[in-house]
Every structure is written in C-alpha cells, then in structure tokens.
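Trainee: structure, please.
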Amino acid sequence: MYKKIFSVYCLLPVLLLIFSAFVNAAEVKDIRVAQQSGVTRLVFELNAEAQHRMFTLSKPDRVVLDISDSDISQAIVNNLAALSSSVLLRVRYAKRDNGVRFVLDLNQQVKAKTTELSAAGDYGPRIMVELEYGKPKTATVVKSLASISNAKRDVVVVIDPGHGGKDPGALGQYNVREKDIVLSIGKELARRLNALQGVKAVLTRSTDEYLQLRDRSRIAREANADLLISIHADAFTKASARGASVWALSLGGKTSEMGRWLAQQEQSADLVGGISLDDKDQLLAEVLLDMSMNSTIQMSLDIGAQVLSEMKGVAVLHKDTVQQAGFVVLKSPDIPSILIETGFVSNKTEAKNLSSGTYRRRLANSIAKGVEDFFTKNPPDDSYIAWRQKQKSGYTYTVSKGDTLSEIARKNGVSLGALRAANTLKNDVIWVGQKLSIPAS
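Mentor: Modelled structure (predicted):
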C-alpha cells in the first residue's frame, strides 16, 4: 500500500511538467459553422491569439488545420460530431505538438482558405476557414458548439467492420471473404440504428479500405462514442466449428481456448486506448487499467448480453454468454466495446448463411434491437432518449435565475396551461429554487 502511494507521489513532478506546457496555451472555446450559396464557413474562436497553418489532402478529400500552442475545451470535444454541412461530413481533432490538429472530412473537392480575425466585441481572436465548392445542396442551419453543449444529444454507436482493403480477413467456404461480409452487415446495422430517433451510427469504414487497429479506436474516440461494435466473421482450424458469439475485453485470463486463439488472430500490438504500456512501470500500468476500465468492461458485458439475447433468435450461438478476451480494438478505457463474431466462414453452413443478404439483414436487425433495448433502459443522462423518457413519465424541474413559466413550458415540450394545472398555479409568478412538476407530454 505504501509503495503504491509513494509511486503516485513520484509521478506528480512529471505530471506538473506536462500540465505546465499548456498553462499559456490558447484554447478553442467555440466552433461555429454556417452555410451560404456554395460556401461553408467554419469559425474557430480562441481566448488568445495563436498561429495556424492549413493544407488540403485528397483521396479522400480533407482540409487540415493546425493551431499551434493551443488546447480545446471539453465542451467542444463532446459536441464535435454535431458539425456538418452539405460539403462537410465531420470534423475530427487530435492533440499534436502542443497544439490541436483539426481534420475536416469532405464529400467533394473545395477551394479552402483561412482568415485571421482579431478580437472584437464579445468575440475573441478567431480563425475563419472558408470552403468554396460547386452547386450547394440542402441548406444547413448555423451551428455553434458552445451553444449546444447542453443540448439533447444522440447516443453515438461506432460500427467497425473488421479488416478491409489489403487485409481480406478470413477466407472461407464458397470463396467468401470476411471483409466483404462484415462490411455488408455493418452498413445494414448503421442503417437500422440511424432509423432510431436519438441514435447516431458512425462507420469506421464504409468502403473496402484498410484501417489499422489504432485508427479504429481513434475514430470511435473522435466521434465521442457511447459504444463501439467491432464486427467479424472468422475461420477456425476445424471446419466443424460454428456459431455466433459476442466478446468483451478481459484484463485477465481468457474465458476459453477459442478466446485465446481469436485474440491472437485479431491483434498485432498490446495497446490500451492507443497508448502502449510496454515502457510503463508495471504498477502504473495496473493502476491505469484498473481505474479506467473496470466499469467500462462491466457496461460492455451488459450490452453484449442484451445483443446476444436478440442474436439467438437468428443465429446458432457458439456460446450463450458473453465471452472475454484481449482484443486490441476493444481496449478503449472509456468506451464500452463489444466484438461480434457473426459466424465461421470455415463452416459450410455458416458460410452459406453469411453469403445471404436476407440472413445478413436479419442478423443486423437483431444486433440493432439489442443495442436499442440496452440504451432504452440505460440512456446517458444528457441524451435525447433520456429526455424523451422524462417527457413520457413526467419529472421535476428546479427554477433557475432568468426562467419564466412560458420558457420552462417551451423547453420541456408541454403547454403553459398543462404546466399551470400540474402545479396548481393561479398565475405565472415563480421564484428561483421552486420545484415544478413537469407533466408527461
């Protein structure tokens, strides 16, 4: 015990040095996006001036903005996935050389330029990125990440079809390839989830491209994922092996010989959230793992159990409980993650099933149903799903400074008359700290 405490104190000087590098850094406080005819403008608002550089990349089309000696507020990070326009698919970010790199993923080529704007009025220094392109599509409402930081958000599910590109994955009976099967299932799963109100699906790949394991976890982190689902269709040394299964991460021993074998096939490096532990003190590595991953693993097991219960109506199961193994793609300390083995392409029956579009759609639907059931029962507090459930059941609202009764009614989706009636109010006079019952809508 004393050795552990001593080790933590020994780390404090190192942590102070790391944090001191950011004391004087500018911070990205807000990002706003607006679209006009043929132009999308992004404005990056800072609290201090900072140098920047911009360049473009193709195949796929991207614009990269590096802001030096800067950081980004957590509120912006949490809502980065909300930024889009008719040409802007998404905005990603990464910390880089004491600064922040933003990558703007585009759906076509653009002419890009940047302009530095000085502080003025209520605004601090700003960097404006203009994306000029051809005929505009549907107009996009101006979005400000700072203003939507408390908005009702979607539950984000990142779907990762395994392998791809130069890596075909398992090759099975009837010449089926794992990378093709899992991409088809992944796209269908994304379509099913996106059809649910309050759920947003993000694919790590939507084409036949190769992604490293680190890239898959990075995409999930940049999308602020609530869940990562990695989809596979493996082969085994024995053609008799069959059955779908759901896996979560294990920090200790694998739960089966199959788990040891599969983990060995799917990984090439031992990472935790993209950070190698090879050079870390063993005690520090254990503390990092234990503190950050235990609750995440438990949630992964719970989600996996819900998905497995739905899959058994479609597929033969290899195991009827969630299995655990050390898959690299599941090792994001703060993102619940499951890996689904949809079957074994080395088995003739399952290779035939997985070659069927009808079967793949049924399987994707069962996975989507399991995800929907879990988040309906366990929605994140700031999500639309949680808000919708409150609306159905009614709840209590505490009056804050500046609130009016009509505004409270509007924000909570009820009529002013219903709000008065639920609280037996004779007029619209309210006071700070007052508890109001919000009736079911």
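Trainee: from here on, just use CA atoms for contacts and neighbour counts.
Mentor: Fine.
Trainee: buried residues in stretch 334-350?
Mentor: 334-348, 350 (16 or more other Cα atoms under 10 Å).
Trainee: pretty sure Leu405 contacts Lys411?
Mentor: No. The criterion here is Cα atoms under 8 Å, and Leu405 misses it with Lys411 at 10.0 Å.
Trainee: kindly list the longest strand within the protein.
Mentor: When the chain is parsed with DSSP state E, its longest strand is strand 26-36.
Trainee: before we move on, the earlier item: nearest to Arg221 among the buried residues of stretch 334-350?
Mentor: Distance to Arg221, by Cα to Cα, is smallest for Ile335 among the buried residues of stretch 334-350, at 7.7 Å.
Trainee: in a strand, that closest one, correct?
Mentor: No. Using DSSP: H, G, I helix; E, B strand; the rest coil, the secondary structure at Ile335 is coil, not a strand.
Trainee: in contact with it, which residues are there?
Mentor: If you count contacts by Cα atoms under 8 Å, 6 or more residues apart in numbering, Ile335 has them with 221, 225-228, 296.
Trainee: neighbours around Asn294, how many?
Mentor: Using other Cα atoms under 10 Å, Asn294 has 16 other residues around it.
Trainee: do Arg191 as well
Mentor: 17.
Trainee: and this one, so I can compare the two:
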Amino acid sequence: MERRRLLAALGSTLLFSFAPIDIAYGAKMVAVRMWPAEEYTRVTIETDVALKFKHFFVRSAKPLRLVIDIEGLELTEQIKKQIAAVNPDDPYIAAMRIGQFKPGILRLVMDLKTDVNPEVFSLKPFANYQHRLVFDIYPKHPTDAVSRILAGMDTDEDASDDTGGDPLASILADLAAGRGASSSGSANGEKPTKEPAKPAEQPARKRDKRIVIVVDPGHGGEDPGAIGRRKTMEKTVVLQIARRLAKLIDAEPNMKAVLTRNSDHFVSLGGRVAIARKVRAHLLVSIHADAWVKSSARGSSVFALSQRGASSSAARWLAKSQNESDLIGGVNIASVDKTVASVLVDMTSSWTIGYSLALGGAVLRELKGINRLHKNHVEQAGFAVLKGQGIPSILIETAFISNPQEEKLLRNASHQQKLARAILTGIKKQLAADSTLLRS
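Mentor: Here you go, the predicted structure:
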C-alpha cells in the first residue's frame, strides 16, 4: 500500500512539474524608443533575448524604404502600436510598420523622407538595459558641420576604408593616425618622447581668428545620466545650461561656440572627441550634473584630465561612471577596431593639462559666487571625453542632481543662466591671464 501511494505521489509530482512548461517561440519586447534629431535618428528595440537581423533598401519603392528582417521577435499589438508611433517631425523617417513576414521572422519597414546611411547593430545588456537592437539613421547628405562629422563624412580623402561601416570609424581612424587636426601624440597613440613647443600644439587656423569653444552637454538619448528625486534627468538640464553658455559665447566678438549636441540624442565619447578636433577647438567645456547615493552631497566641482591617476577616490568613481556612457548610450563597438579606439588614448601634454587646471580654477572661483563648492580645488581623473583632444579641456559638475535643493536649482532658468555666465566669466579671466590661445 505504501509503495503504491509513493508511486502515485511521484507520478502526480512529475505531471505537475512538466505540464505547465511553455516553449518560448519568440523574444519578448521590453520597449521601443525613438530619438529624432537633425544629426541622426535612433530607433531602439529592447528585448529579453538577443535578436538576429538583416537589412536592405527597396529603392524602387516610392518613398524609399529601409527594410529590416528580425528573427525571433514575437509580434504583439504593443509592438505594432509602438513601431507605428513615429514622431511626425522626425527629419528622416516618414512612417514605420511591422508585420509577420514568414514564420519566425518579422519585417520592419521604414518609409524614408530622404536618402540615408543606416547603421544597424545590437547591444548586449548593460546597466538597466536588456538586449537592444539599434537603428541609427544618418542622412546621406548632412548639411551642418557637426552632422557631417557624426555621419563620418568630414574625413580625409586618403583615409583607408577598413572601419566596418561605422559612420564615425573612419574619422576617428584619421585622428588616431594623426591625420586631420594636429595632435601632440604619435600615430599609435603613444606620447612623444620630447615635449613639443607651445605653438606646435596649437592647430593651424584659417581666416577665423575667434576662440573656438566646444560646449559639450553630457549624456543624451538612450543615456539619461543621473536622475534626481523629482525625475529630473541630467541630460536635459545640462543641455539647457550648455545652450545658454553657447549663446553667451557667440555674443562675444572674439569667440565662437560649437555644441556637440543641440537636441536629445546620444553622441559617443569618440564623437565628442572628433567634433572638438575637427572644428579645431581652442577649448572644450563638458557640462554635467553630479549624483551620489546620499542626498546630502552637494556643491559644484571642476575636473581636468590626469596623466597619473585620479586625485581622489570620488574622482576615480566619477570618471568610471562617465566613461561608461558609451555602453549605456549604445555604440557599435564591434565596428571600431583598435586603431579607432586609440583616439581615446591620452594624447594630451603637460602644457595642455596645466592650462586646463588654470582654466578650471578660474571657472571654479566664479561658480563659488553662485553655489557652494563640493571641492575648493580642481580635481583630476581619466575622463575619456577629455582625452585625445590636444586642447585644454575641463569637465564641470554644475551641482548634485541627487540633492533635492540643488535639483530644484538646476531646473530653474535663472540659475541656469547664472551658471552659464559664471563659466564664461571664468573662461574670459583665464584668457586674459594667459593669452597663449589668443596668439595661436
């Protein structure tokens, strides 16, 4: 009797264990996101597992169509609605739709407003994101200078075409190899054995004698940066401050501002480097908002590049988090080889870092007039966006977005203007104290 009961119990257990199991026939969609911008439009499909895909144009169709066949994605009403919800003011995509092409394969069709150079790639899970399939839609004929750089068109004619199709790869390869704007490093990213003279470090200028300042609002697009308790995103407030700073700079008769982004789209660290070097910038100012696990942390900070490690553990942590921006925002790493990646190897000389420290000090003293300082001196760390420039560069943490009071200030238009004015005043005072850049 006990034996029969045991076998019966075991049988029911086996039945209970195997009956509920479902075989997954398709990946589940987590989200569809779209980031329209003049520079390029990004569409991201986030799923719980990796997807296989291929893409091609249908040029005989009117309008021109980009077709992406996706293997393994489950078709749902949710994904149909989200794919169809194209922003009407998107500069490159008129409409999108998705449907079942054949068993196991969905077909995504983009009706295009103009000819484009698409880049389609996948990203592995990182931070809060799962698997992502990314469509970067670059214009084939960009008009403004920054768009041309991001689309990989502002390159030298003798550049080799071995960069795997990434729009930025060829221009970064040029910079890493020493073509284009001058650098203080060798072609393989090593430091020169002899410190070059100051004039040699400054790129040759043509006609325009204004001081060119690249204003770099951090993060953007898929990468929100830090997020405050009131859901304020770092990428949003730093763009607002950067725009104000750029407007003030352009109002100066001897200055010109170039924004690395002027809308909510992602720009890779390499892209920011490429923009600064291709426009032959004299200075780079990267704008950010700090965050910490404790909401009591507050104050403004200024950072410069270090050749010998971070000046504090907090600076090291901050540099690491900022340098992970490419992994969060999404860069087609597979198409960027070691030569391209070497553009982010430090090619900055001791003179450039010295000038950056002086510039940072001048800006920090002005910020002290409108906000408490987190540190009374310029800190140093290995920020990738400050590397490879060959020009004086600083990174400003305007305030702690994780602090409720400072988050409120960062959202305030009047305070944003004060921050922009303080940064410009610090720049002008440094230029007056050391006119090296004015003579270059």
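Trainee: where does the TM-score land?
Mentor: The TM-score (TM-score structural alignment, normalised by the length of structure 2) is 0.52; 252 aligned residues with a Cα RMSD of 3.3 Å.
Trainee: ok, back up a step: corresponding residues in structure 2 for the longest strand of structure 1?
Mentor: Using TM-score structural alignment, strand 26-36 of structure 1 lines up with nothing in structure 2.
Trainee: can you give me the buried ones in that strand?
Mentor: 26-35.
Trainee: what ranges do the helices span in structure 2?
Mentor: With DSSP state H, the ranges of helices along structure 2 come out as 2-18, 77-84, 145-150, 169-176, 198-201, 234-251, 269-278, 313-323, 325-329, 338-341, 350-367, 404-411, 413-433, 436-439.
Trainee: structure 1: matching residues for the fourth one?
Mentor: In this case it means helix 169-176 of structure 2. Mapping helix 169-176 of structure 2 onto structure 1 (TM-score structural alignment) gives no aligned residues.
Trainee: number of residues surrounding Cys10 of structure 1?
Mentor: 11.
Trainee: swap in the one 10 residues further on?
Mentor: Here the number of neighbours of Ser20 of structure 1 (other Cα under 10 Å) works out to 11.
Trainee: tell me how far it lies from Ala94 of structure 1.
Mentor: Between Ser20 of structure 1 and Ala94 of structure 1 the distance is 19 Å, computed by Cα to Cα, to the nearest Å.
Trainee: same deal with Val287 of structure 1?
Mentor: 25 Å.
Trainee: and Asp270 of structure 1, by the same measure?
Mentor: 21 Å.
Trainee: the equivalent of Ala384 of structure 2 over in structure 1 and Ser337 of structure 1: what is the separation?
Mentor: Under the alignment (TM-score structural alignment), Ala384 of structure 2 maps onto Val328 of structure 1. Plainly put, Val328 of structure 1 is 11 Å away from Ser337 of structure 1 if you go by Cα to Cα.
Trainee: quick one: contacts for Ala204 of structure 2?
Mentor: Neighbour list for Ala204 of structure 2: Ser440 [criterion: Cα under 8 Å, 6+ apart].
Trainee: hang on, the earlier thing: in structure 2, which of the contacts of Ile335 of structure 1 still touch?
Mentor: Retained in structure 2 (both residues aligned by TM-score structural alignment, their matches' Cα atoms under 8 Å) from the contacts of Ile335 of structure 1: 225-228, 296.
Trainee: which of these fall in strands?
Mentor: Those of the kept ones among the contacts of Ile335 of structure 1 lying in strands (DSSP E): 227-228.
Trainee: columns distance to Leu11 of structure 1 and neighbour count on top of the kept ones among the contacts of Ile335 of structure 1, output as JSON lines?
Mentor: Compiled in JSON lines, these are given as follows (distance: Cα to Cα, whole Å; neighbours: other Cα atoms under 10 Å):
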{"residue": "Ala225", "distance to Leu11 of structure 1": "30", "neighbour count": "25"}
{"residue": "Asp226", "distance to Leu11 of structure 1": "31", "neighbour count": "19"}
{"residue": "Leu227", "distance to Leu11 of structure 1": "32", "neighbour count": "23"}
{"residue": "Leu228", "distance to Leu11 of structure 1": "32", "neighbour count": "29"}
{"residue": "Thr296", "distance to Leu11 of structure 1": "25", "neighbour count": "20"}
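Trainee: list just the nearest of the kept ones among the contacts of Ile335 of structure 1 to Lys111 of structure 1.
Mentor: Ranked by distance to Lys111 of structure 1 (Cα to Cα), the kept ones among the contacts of Ile335 of structure 1 are led by Ala225 at 31.0 Å.
Trainee: show me what the closest one aligns to in structure 2.
Mentor: Aligned partner of Ala225 of structure 1 by TM-score structural alignment: Ala281.
Trainee: so how far is Val378 of structure 2 from that match?
Mentor: To Val378 of structure 2, Ala281 of structure 2 is 22 Å away according to Cα to Cα.
Trainee: how about Thr425 of structure 2?
Mentor: For Thr425 of structure 2 relative to Val378 of structure 2 (Cα to Cα), the value is 17 Å.
Trainee: more crowded one of those two?
Mentor: Each of Thr425 of structure 2 and Val378 has its neighbours counted (other Cα under 10 Å); Val378 has more, 22 against 18.
Trainee: OK, contacts around the more buried one?
Mentor: Neighbouring residues of Val378 of structure 2 by Cα under 8 Å, 6+ apart: 301-304, 357, 360-361, 364.
Trainee: so which of the helices of structure 2 is nearest Arg33 of structure 2?
Mentor: helix 77-84 (8.2 Å).
Trainee: what residues does that closest one touch?
Mentor: With Cα under 8 Å, 6+ apart as the contact definition, helix 77-84 of structure 2 has outside contacts at 29, 32, 95-99.
Trainee: quick check: it aligns to which part of structure 1?
Mentor: Going by TM-score structural alignment, helix 77-84 of structure 2 sits over no part of structure 1.
Trainee: next, the buried residues of that helix.
Mentor: Of the residues in helix 77-84 of structure 2, 79, 82-83 count as buried by neighbour count, 16+ other Cα under 10 Å.
Trainee: for Lys187 of structure 1, which residues are in contact?
Mentor: By Cα under 8 Å, 6+ apart, Lys187 of structure 1 lies in contact with 203, 206.
Trainee: spatially, which two of the contacts of helix 77-84 of structure 2 are the most separated?
Mentor: Across the contacts of helix 77-84 of structure 2, the longest distance by Cα to Cα is 20.0 Å; it joins Met29 and Ala95.
Trainee: who are the neighbours in contact with Asp270 of structure 1?
Mentor: Asp270 of structure 1 touches 276-277, 328, counting by Cα under 8 Å, 6+ apart.
Trainee: ok, Ala341 of structure 2 next?
Mentor: 172, 176.
Trainee: quick check: it vs Val273 of structure 2, distance?
Mentor: With distances taken as Cα to Cα, Ala341 of structure 2 is found 11 Å from Val273 of structure 2.
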